[in-house]
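> I'll drop the sequence and a predicted model, then ask my questions.
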Amino acid sequence: MENEKFVITDNLQATQFQRFLNWFVDLIFIYILILSLGTTIILIALAVDNFELSNWVKNMSKSEIGVYSLIIAFLYYWLTEMYFSRTIAKLITHTIVVNSDGSKPAKKTFFIRSCCRFIPFEVFSFLGSVPRGWHDVFSKTYVVKKRELLNVRKNQNKLITDVM
């Protein structure tokens, strides 16, 4: 029993509905961040009489808005998952990002995971029977139900101590 290694099973993984809800809620938060940060920049620029910066933000081209939005989205995913192993949506759905052994992934893993989110059509990749997206597969991570993971880990530790 003590040589057995913990692995994430399908029943611990987040459901398709949870994954969809995570994507949708995070998208709303990212949109709010994009608008809030743009407005904040304009207000700060106006407060310090920097009308060039204010005008530039107000008149950004579609490609500039796209790059700005991608940077905000990348930072949102990378920073929230790196520090908390979850985004705001994952907090709401009680899910968390882990390695295959249930441990917290490394910073580099979260970086890879965040980069992979921008692969074209990646958003549809988690719609399989086991909802695991390309950003999960390439970073070797799993999105799991936090409570179930903690219960299984607690029960496993109890079994190990009972045997000893």
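Happy to help now that I have it.

> rest of the way, CA atoms for contacts and neighbours
OK.

> ok, longest helix in the chain?
Determined from DSSP state H, the single longest helix within the chain is helix 16-47.

> For that helix, buried residues please.
The neighbour-count check on helix 16-47 (16 or more other Cα atoms under 10 Å) flags 16, 18-22, 25-26, 29-30, 33-34, 38, 42, 45 as buried.

> Quick check: the two most widely separated of those residues?
Longest distance between any two of the buried residues of helix 16-47 is 43.2 Å, between Q16 and A45; criterion Cα to Cα.

> If we ignore the residues flanking it in sequence, what's nearest F51?
Nearest residue to F51, sequence neighbours excluded (Cα to Cα, 6 or more residues apart in numbering): A45, at 6.5 Å.

> Tell me the spacing between S103 and D49.
Distance, S103 to D49, by Cα to Cα, to the nearest Å: 49 Å.

> want to compare, so here's the second one:
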Amino acid sequence: MEYRRLKPFEFDDEIYATMGQRFANYIIDYIIQIIIVIGISFVIAFVAMLTGNEAVIARMEAINQIEKYALGAVIVLVYYNFFEIFFAQSVGKFITNTIVVNEMGEKPTTNEILNRSLCRLIPFEQFSFLFIPNKGWHDSISNTYVVKKQVLEERKRAHNSLEDIGKSEE
């Protein structure tokens, strides 16, 4: 059974991912998502060419703006849900050594991540960082935080070592 803290974790400016890290996460993840879309499109077009199905290629060329937005939303949801549910990190967060945690300083639950990912689809959500430093709407609404992984681990070790003081061996 996974250990959960009894009270909320104490967050401060030292543990929060910096605005630069958050921006890098966004850019890296956006580039990866574009690569995924290009890769999927290439595979579909390649299979369509091999099978002689020109209608698929024509349909791909005729995609309208609403379909582009819908495809983008699906890619965002699948990408972030997959990486953050299983690893608590997207590719961008892995590269910048940051991680998503809940208010207890633990890996968020699946529901917290699903909520977080859905909030990314709110129009103009990317600009929410201009109003609340270190916390976008997808963080605030889902009660999650993006923190520096190393600082989090150091604080957890310090907390756990303090809990061990006074415990007797049986």
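Perfect, thanks for sending it. Owing to the predicted nature of the structure, the values given are computational and were not obtained by experimental measurement.

> Report the TM-score for the pair.
Overlay of the two chains. TM-score (TM-score structural alignment, normalised by the length of the first structure): 0.91; 162 aligned residues with a Cα RMSD of 1.7 Å.

> how about the helices of the first structure, start to end?
Using DSSP H, the helices of the first structure run over 16-47, 51-58, 62-84, 88-93, 107-116, 134-139, 146-163.

> Would you mind getting the average deviation of the first one from the second structure?
Superposing on the second structure and averaging over aligned pairs (mean Cα distance after the TM-score superposition for the first structure), helix 16-47 of the first structure comes out at 1.1 Å.

> That helix corresponds to what range in the second structure?
On the second structure, the counterpart of helix 16-47 of the first structure by TM-score structural alignment is residues 19-50.

> what do we get in the first structure for K68 of the second structure?
Under the alignment by TM-score structural alignment, K68 of the second structure pairs with I65 in the first structure.

> Check I113 of the second structure too.
Aligning on TM-score structural alignment places I113 of the second structure opposite F110 in the first structure.

> what do you get for L162 of the second structure?
Under TM-score structural alignment, L162 of the second structure pairs with L159 in the first structure.

> thinking again about what came up before, surely the residue nearest to F51 of the first structure and W56 touch.
No - the pair A45 of the first structure and W56 fails to qualify as a contact (Cα atoms under 8 Å) at a distance of 10.3 Å.

> what does stretch 59-74 of the second structure contact?
The contact list for stretch 59-74 of the second structure (Cα atoms under 8 Å, 6 or more residues apart in numbering) reads L121.

> Now do the buried residues in it.
Buried, per 16+ other Cα under 10 Å, within stretch 59-74 of the second structure: G72, A73.

> coming back round to it: surely the match of I113 of the second structure is in contact with S139?
Yes - counting by Cα under 8 Å, F110 of the first structure touches S139, with 7.4 Å between them.

> Which of the two has more residues huddled nearby?
When neighbours are counted by other Cα atoms under 10 Å, F110 comes out ahead of the other of F110 of the first structure and S139, with 25 against 20.

> which residues does the closest residue to I8 of the first structure other than its chain neighbours contact?
Of all residues not flanking I8 of the first structure in the chain, S100 sits nearest, at 5.4 Å (Cα to Cα, 6+ apart). By Cα under 8 Å, 6+ apart, the contact list for S100 of the first structure reads F6, V7, I8, K140, T141, Y142.

> ok, now how distant is the match of I113 of the second structure from L27 of the first structure?
18 Å.

> thinking again about what came up before, the residue nearest to I8 of the first structure matches what in the second structure?
Aligned by TM-score structural alignment, S100 of the first structure pairs with E103 of the second structure.

> Distance check, the counterpart of V151 of the second structure in the first structure against L37 of the first structure.
By TM-score structural alignment, V151 of the second structure lines up with E148 in the first structure. Separation of E148 of the first structure from L37 of the first structure (Cα to Cα) stands at 36 Å.

> I appreciate the help and will end here.
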